[in-house]
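Colleague: sequence and computational prediction follow.
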Amino acid sequence: MGIDIAKDTHVAQATNFRGIVLSKRHLSFSYTIEGFEKLMQWVEGIGQKNCLKGLVIGMEPTERYGFNLANWLSTKGISMVMVNPATTKRNKENRDNCQSKNDPKDALVIADVINRGFYYEYSRQAVVFQRLRTIMSDRDYWVTNSVRLQNRIIRWIDFHFPEYFSVFKDWTCKCSMATLREFIFIMRIIDLNSCAVVNHGRWPSDG
């Protein structure tokens, strides 16, 4: 069985080991416990109707949307596998000689990929490792965005103050940050001499 994972509604398709579709219509089910139970009822119905003894369910590793379902199915003793999205993409034409994309077809392609043995076993991680993985992912996200933001700031400094880095080698130092806050536009500093720049913005008690 192949499952195409989405944010709100998943789609499942079932085939036998020969690749013959076992259901007249695909199953759409919600990303809720009720939806998961609906999937199990559908699976059991197909198994009884076709006298099937074994079941392998596969999906693409789509982070939070797929792993909750995979964990839930694993607790039911169902064999869970993961397939590489690149593999399913390359196998889209096997069914209808077309690279068209829709959820039922994607689920069917995933089932075909499993039939050919192009998958890897899913192993449920301990909660502590799942949390660590989430933390690492969040850290990578914020580090990437921090670097992107710093590059944008440097770009605007180079644009408005070409000589800035001849004065401050590190624009993030305290003196540089204070200067940028005080002289956010070049017209605020262009007519000032060095003494005026140093004393600009000081409180009267500072002398």
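Modeller: Cool, got the structure. Residues are numbered from 1 along each chain as shown.

Colleague: please count neighbours and contacts with C-alpha atoms only from this point.
Modeller: Fine.

Colleague: is Asn145 located within a strand, as I assumed?
Modeller: No: read with DSSP: H, G, I helix; E, B strand; the rest coil, Asn145 is helix and lies in no strand.

Colleague: and it, how many neighbours does it have?
Modeller: When counting by other CA atoms under 10 Å, one arrives at 12 neighbours for Asn145.

Colleague: any idea how far the spatially most central residue of the chain is from Gly54?
Modeller: With distances taken as CA atoms, centre = their mean, the residue of the chain nearest its centroid is Glu63 (6.1 Å). Taking CA to CA, to the nearest Å as the criterion, Glu63 is separated from Gly54 by 26 Å.

Colleague: do Val198 as well
Modeller: On the measure of CA to CA, Val198 and Gly54 end up 79 Å apart.

Colleague: do a quick rundown of the strands in the chain.
Modeller: Assigned by DSSP state E, the chain shows strands spanning 2-4, 9-13, 27-30, 56-59, 79-82, 120-121.

Colleague: find the nearest non-adjacent residue to Val83, please.
Modeller: Nearest-residue entry for Val83: Tyr119, 4.6 Å, with adjacent residues in sequence omitted and distances by CA to CA, 6 or more residues apart in numbering.

Colleague: err, Lys38, not the other one
Modeller: Using CA to CA, 6+ apart, the nearest residue to Lys38 is Phe29, at 6.9 Å.

Colleague: surely the one you found is in contact with Gln41?
Modeller: No: with contacts counted by CA atoms under 8 Å, Phe29 stays clear of Gln41, the gap being 11.3 Å.

Colleague: next, the one to line up against it:
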Amino acid sequence: MFYIGIDVGKRHHEVGVIDEKGQPIGKTLRFENSKSGSEKLLEFFNQHQLAPDNSVIGLEATGHYWLSIFSFVHKLGFKTTVFNPLQSDSLRNFYLRKTKNDVKDAYLIAQVIRIDSPDETPFIKEDLLKLRHLERLRYSFVDQVSDIKRKVISLLDQVFPEYEQLFSDTFSKSSTEVLMNYTLPEDLLEIDPQELANLLQEASNGRYGESRALKKADQLRESTLNTFGITIGTDVFKLQIQLLLEQIQLIEKHLKEIEEVMIEISNRQKHYLTTITGISDVTACVILGEIGSIDRFERPEQLVAYAGLDASVHQSGDFNSSNTRISKRGSPYLRRAIWQAAFVASNHDPALSLYYQKLRKRGKAHGTAIGAVARKLTHIIFAILRDNKPYEPRPQLDT
């Protein structure tokens, strides 16, 4: 049996081969991350008579650069294992620590495959790959919206600092419509109160009744008379606010489109993640996209580590910190989704809310308790995906 290690890079990869005794076979090959490079790799395989029935391949998941080479060797029929550097087991770590000479990474990866004989990495399904790209794009848009909103608030604080107190949500449909049409205090003074009330009624789809809309219009006008905002360069502030609000509207339109496609793809997977309190359709999409195949993980602890929710203990010499924090390694998208779900579950799930309350009574801080709920929730997610069964809360159990 031959063991093939591929060190993955952005533009170039390097491949090396060892035999059953761990001895290198020939020299390593450096090839481009391109079609011509893949043909060069195939020639390398043929040169050393490497085939799916006499060889296994290992490579590390470096960024997103590993996917194309993984797809290529998978189509050739090779048993291939993709390593997440954070999921390396104790034997691999032992081997790395004992390596003193300048062993090429390709040979090192091949040695790990030879010594540990890890399971084959399942090829990610097309739908799950689509989900991964869509949910990551969605998160980038969500963060963009949050950043733009902070900029709008900063501008309003300068030209109309009282405005933020007038609406429970500065970016509600009613408030946004007011800001788009009458951005500055002087703009509001020029409009008839009844006309402003009509705008509020229409923008709120009738949630503002006539009397309430008139009252809100009067409040707006009164605030403009007593505003302490700046009065120079206001035309530029007005332009900035309006353009930023337009950006928010456009991105939120894109978010809606992305989420519709995500949910449509997710529903084809026949999963039971949404039976868990706190996991919405969108959150389930993130979890499915980030995990891929649950067969990648043998134990729930591995999934916890992959999400970066495992504890990070600080120890040095005789000092051993009593405060532990989550490692925050692994997939930040998966960690973010599970953490948000844990926050909801801590308040509403029959079992997990009791677990959260028990931790709080023991003196645990809110964040520490949420982290513990997130880890327990990850165990539940692992079981649901592994067994393909819905979640059944068991609050009677001593957790």
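Modeller: Nice, I can see it. If you're wondering where the values come from, they're calculated on a predicted model, not measured in any experiment.

Colleague: returning to what we had before: for Phe129 of the first structure, which of the strands of the first structure is the nearest?
Modeller: Nearest to Phe129 of the first structure among the strands of the first structure is strand 120-121; the distance by CA to CA comes to 17.7 Å.

Colleague: for the closest one, packing partners?
Modeller: strand 79-82 (3 or more CA pairs under 8 Å, 6 or more residues apart in numbering; DSSP states H and E).

Colleague: mean distance of the strand it packs on to its aligned residues in the second structure, please.
Modeller: Following the fit onto the second structure, the mean deviation recorded for strand 79-82 of the first structure is 1.0 Å by mean CA distance after the TM-score superposition for the first structure.

Colleague: quick one: contacts of that strand?
Modeller: 55-61, 70, 73-74, 119-122 (CA atoms under 8 Å, 6 or more residues apart in numbering).

Colleague: just stretch 32-44 of the second structure next, same as before
Modeller: By CA under 8 Å, 6+ apart, the residues outside stretch 32-44 of the second structure that reach it are 10-13, 29, 31, 69, 72.

Colleague: swap in stretch 127-139 of the second structure?
Modeller: Outside stretch 127-139 of the second structure, the residues within contact range by CA under 8 Å, 6+ apart are 255, 258-259, 262, 265-266, 285-286, 288-290, 292, 333.

Colleague: ok, which pair from those residues is furthest apart?
Modeller: The largest separation in the contacts of stretch 127-139 of the second structure, counting by CA to CA, is between Leu255 and Gly292 at 22.1 Å.

Colleague: if you rank the contacts of stretch 32-44 of the second structure by neighbours, which is first?
Modeller: Within the contacts of stretch 32-44 of the second structure, neighbour counts (other CA under 10 Å) peak at His13, which reaches 22 neighbours.

Colleague: counterpart of that one over in the first structure?
Modeller: His13 of the second structure maps onto His10 in the first structure when the alignment is built from TM-score structural alignment.

Colleague: isn't its match right up against Asp4?
Modeller: Yes: counting by CA under 8 Å, His10 of the first structure touches Asp4, with 5.8 Å between them.

Colleague: now the strands of the first structure as TSV including distance to Glu37 of the first structure?
Modeller: Shown next, in TSV, are the strands of the first structure (distance: least, CA to CA, whole Å):
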stretch	distance to Glu37 of the first structure
strand 2-4	14
strand 9-13	13
strand 27-30	9
strand 56-59	15
strand 79-82	16
strand 120-121	23
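
Colleague: return the most buried member of the ones you listed.
Modeller: Of all these, strand 2-4 has the most neighbours on average by mean count of other CA atoms under 10 Å, namely a mean of 27.

Colleague: report all helices and strands that that one contacts.
Modeller: Under the contact rule (3+ CA pairs under 8 Å, 6+ apart), strand 2-4 of the first structure is packed against strand 9-13, strand 56-59, helix 103-115.

Colleague: picking up where we left off before, distance of the residue nearest to the centre of the first structure relative to Val128 of the first structure?
Modeller: Noted for Glu63 of the first structure: a distance of 16 Å to Val128 of the first structure, by CA to CA.

Colleague: likewise for Asp140 of the first structure?
Modeller: Separation of Asp140 of the first structure from Val128 of the first structure (CA to CA): 18 Å.

Colleague: neighbour-wise, which of the two wins?
Modeller: Using other CA under 10 Å as the criterion, Asp140 of the first structure and Val128 rank with Asp140 on top: 12 against 9.

Colleague: any idea how far the more buried one is from Arg155 of the first structure?
Modeller: Distance from Asp140 of the first structure to Arg155 of the first structure, counting by CA to CA: 23 Å.

Colleague: same check, this time on Asp103 of the first structure
Modeller: Shown here: Asp103 of the first structure relative to Arg155 of the first structure, a distance of 43 Å by CA to CA.
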